[in-house]
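A.B. asks: pasting the sequence and the predicted coordinates here, then a few questions.
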Amino acid sequence: MSDEVQPGFVRVRLDLSYDGTSFSGWAKQAGGRRTVQGEIEEALRTVTRSGEVSYELTVAGRTDSGVHARGQVAHVDLPGEVWAEHREKLLKRLAGRLARDVRVWRVGEAPAGFNARFSAVWRRYAYRVTDNPGGVDPLLRGHVLWHDWPLDVDAMNEAAQALLGEHDFAAYCKKREGATTIRTLQELGLARGDDGIVTATVRADAFCHNMVRSLIGALLFVGDGHRTPDWPGKVLAAGVRDSAVHVVRPHGLTLEEVGYPADELLAARSKEARNKRTLPGAGCC
């Protein structure tokens, strides 16, 4: 798979955000379900007056149903004449066409070698939860999970240390045929704000399906005293799904930011990211 743009086309980067509450995730689905990808592609087709022609988006991170995004990134390859005609007014026209729960904040010609998915070097998520005995502020109910046990944030941070680094996260992922579950978890830490909301910051080169929500589920069990701080690390080492690890609800999760290398490194990163990884000492294939 090449990142070379077809002759006559221009690769355009889109920076966007959305409230995932009413979406069935990012990716288009059969059956007419409302998705972020479907909504934006339809808006693009309409505002560029492209008739039956549609332009497919490639996204940095395919979020699940109910998951939000503040710093999502996608790209689309547009015919050069379409880009030239619409580039100046595309952002405003998209704002007028899209529903209020999804916004495109920036459109611009992407640098050579850019691929929204494969060029990314990290994705950063935040998961927000409160243990307030009274529940969640009604104005935040779509973005904060209520956990009805007091949480020890120090114990959760202690437990998180064993999960950092490159590991096979099979114990925390919903396995997909032919896909590796090896990931590098670069950051995992929790902090309680003045409002009492505990925010978990989770950053990795990439995530496998349900990984963030499973990690948070394990840490919540430590935070409320049902498990000791060494338990999440033991689950990771076992390498198999543990029925005690719950996949927490999606509405507390937000994709906050996607990181990319310098422009001259984009193509090399894209090529590297396509290689199926193994851990040091592990057999190939």
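C.D. replies: Now that the structure is in, tell me what you want to look at.

A.B. asks: C-alpha from now on. contacts and neighbour counts both.
C.D. replies: Will do.

A.B. asks: how far off centre is stretch 58-76?
C.D. replies: 6 Å (Cα atoms, centre = their mean, to the nearest Å).

A.B. asks: quick one: contacts of it?
C.D. replies: Stretch 58-76 is contacted by residues 11-27, 55-57, 110, 115-118, 120, 123, 250-258 when judged by Cα atoms under 8 Å, 6 or more residues apart in numbering.

A.B. asks: second one coming, line it up with the first:
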Amino acid sequence: MSDEVEPGFVRVRLDLGYDGADFSGWAKQAGGRRTVQGEIEDALRTVTRSGDRSYELTVAGRTDAGVHARGQVAHVDIAAGVWEEHREKLLKRLAGRLPKDVRVWRAEEAPAGFNARFSAIWRRYAYRVTDHPGGVDPLLRGHVLWHDWPLDVDAMNEAARGLVGEHDFAAYCKRREGATTIRTLQELFLTRGSDGVVTATVRADAFCHNMVRSLIGALLFVGDGHRGPEWPAKVLAAGVRDSAVHVVRPHGLTLEEVAYPADELLAERSRAARNKRTLPGAGCC
């Protein structure tokens, strides 16, 4: 599959953020449900006065219903003449057209070979939780989970170290037909802030469905003493879903950042990311 842009079109990179509370996820859905993709595509069509012409966004990370984003990245191919006419005022016009829970912060012509999804080398999420006995600060309630047991962050970090690296995360993913569950988890650690909120930083080359929220669910079981620090790695090695691993609620999760290689490596990264992965020593099929 090529990432060459159709003649007469310009590929535009969009950097954006949204509060996911009132969205049914990123991707457009049947039945008229409200989605981030749908809102942005409708706004683009309106502000560029494109009539019946539709836009199709490709996104770095398809977030689930209720998940937020600060550093989401998407691309869209726009007719060169339309882009030239609207590029200077596009951000301001989008700000006037989009609902207040989604914003586009940057819209620029993308370098050759750029694909918002396949060119990315990692995505970084944060999951925020508090164990304060009084609950969550009302001003943060839409972005922080309340866990009503005291959490041992040191034990959670010990458990997290056993999950970092390239593994088959089938035990922590909702399987999709034909999709691999092999991922490289590059970072997983937790810190407690001065406000008592515990933030888990989770960075990987890519994530499978429900992976981050399942990992956090397992670590919370360690943090509150229901399981030992070795347990999440044992679940990973077993390779099957464990009923004790809960998929935590989405509102504590935020996509913070997506990273890309140098411009000259974008196309090669995009080609490599499309290859179905196997673990060393595993069969090809």
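C.D. replies: Received, thanks. Bear in mind the structure is a predicted one, so any value in this text is a computation, not a measurement.

A.B. asks: if we can go back for a sec, in strands, which of the contacts of stretch 58-76 of structure 1 appear?
C.D. replies: 11-18, 123, 253-258 (DSSP state E).

A.B. asks: nearest to P133 of structure 1, of those residues?
C.D. replies: L253 (21.0 Å; Cα to Cα).

A.B. asks: and that closest one, how many neighbours does it have?
C.D. replies: If you count neighbours by other Cα atoms under 10 Å, L253 of structure 1 ends up with 29.

A.B. asks: residue boundaries of the strands in structure 1?
C.D. replies: For structure 1, applying DSSP E gives strands covering 9-18, 58-59, 68-79, 102-109, 122-130, 145-146, 165-168, 182-192, 197-204, 253-259.

A.B. asks: what's the closest of those to K276 of structure 1?
C.D. replies: Taking Cα to Cα, strand 182-192 is the member of the strands of structure 1 nearest to K276 of structure 1, at 8.9 Å.

A.B. asks: the closest one to strand 197-204, inter-axis angle?
C.D. replies: Per axes from the mean of the first three to the mean of the last three Cα atoms, to 10 degrees, the angle that strand 182-192 of structure 1 makes with strand 197-204 is 160 degrees.

A.B. asks: and the residue lying closest to Y127 of structure 1 once chain neighbours are set aside, what does it touch?
C.D. replies: In space, and not counting its chain neighbours, Y127 of structure 1 is closest to L253: 4.5 Å by Cα to Cα, 6 or more residues apart in numbering. By Cα under 8 Å, 6+ apart, the contact set of L253 of structure 1 is 67-68, 125-128, 143, 213.

A.B. asks: how much space separates the alignment partner in structure 2 of L253 of structure 1 from P280 of structure 2?
C.D. replies: Matched by TM-score structural alignment, L253 of structure 1 corresponds to L253 in structure 2. For L253 of structure 2, the distance to P280 of structure 2 equals 31 Å [Cα to Cα, to the nearest Å].

A.B. asks: F221 of structure 2 now?
C.D. replies: Distance of F221 of structure 2 to P280 of structure 2, given as Cα to Cα: 31 Å.

A.B. asks: next one: A244 of structure 2
C.D. replies: In this view, A244 of structure 2 and P280 of structure 2 are 29 Å apart by Cα to Cα.
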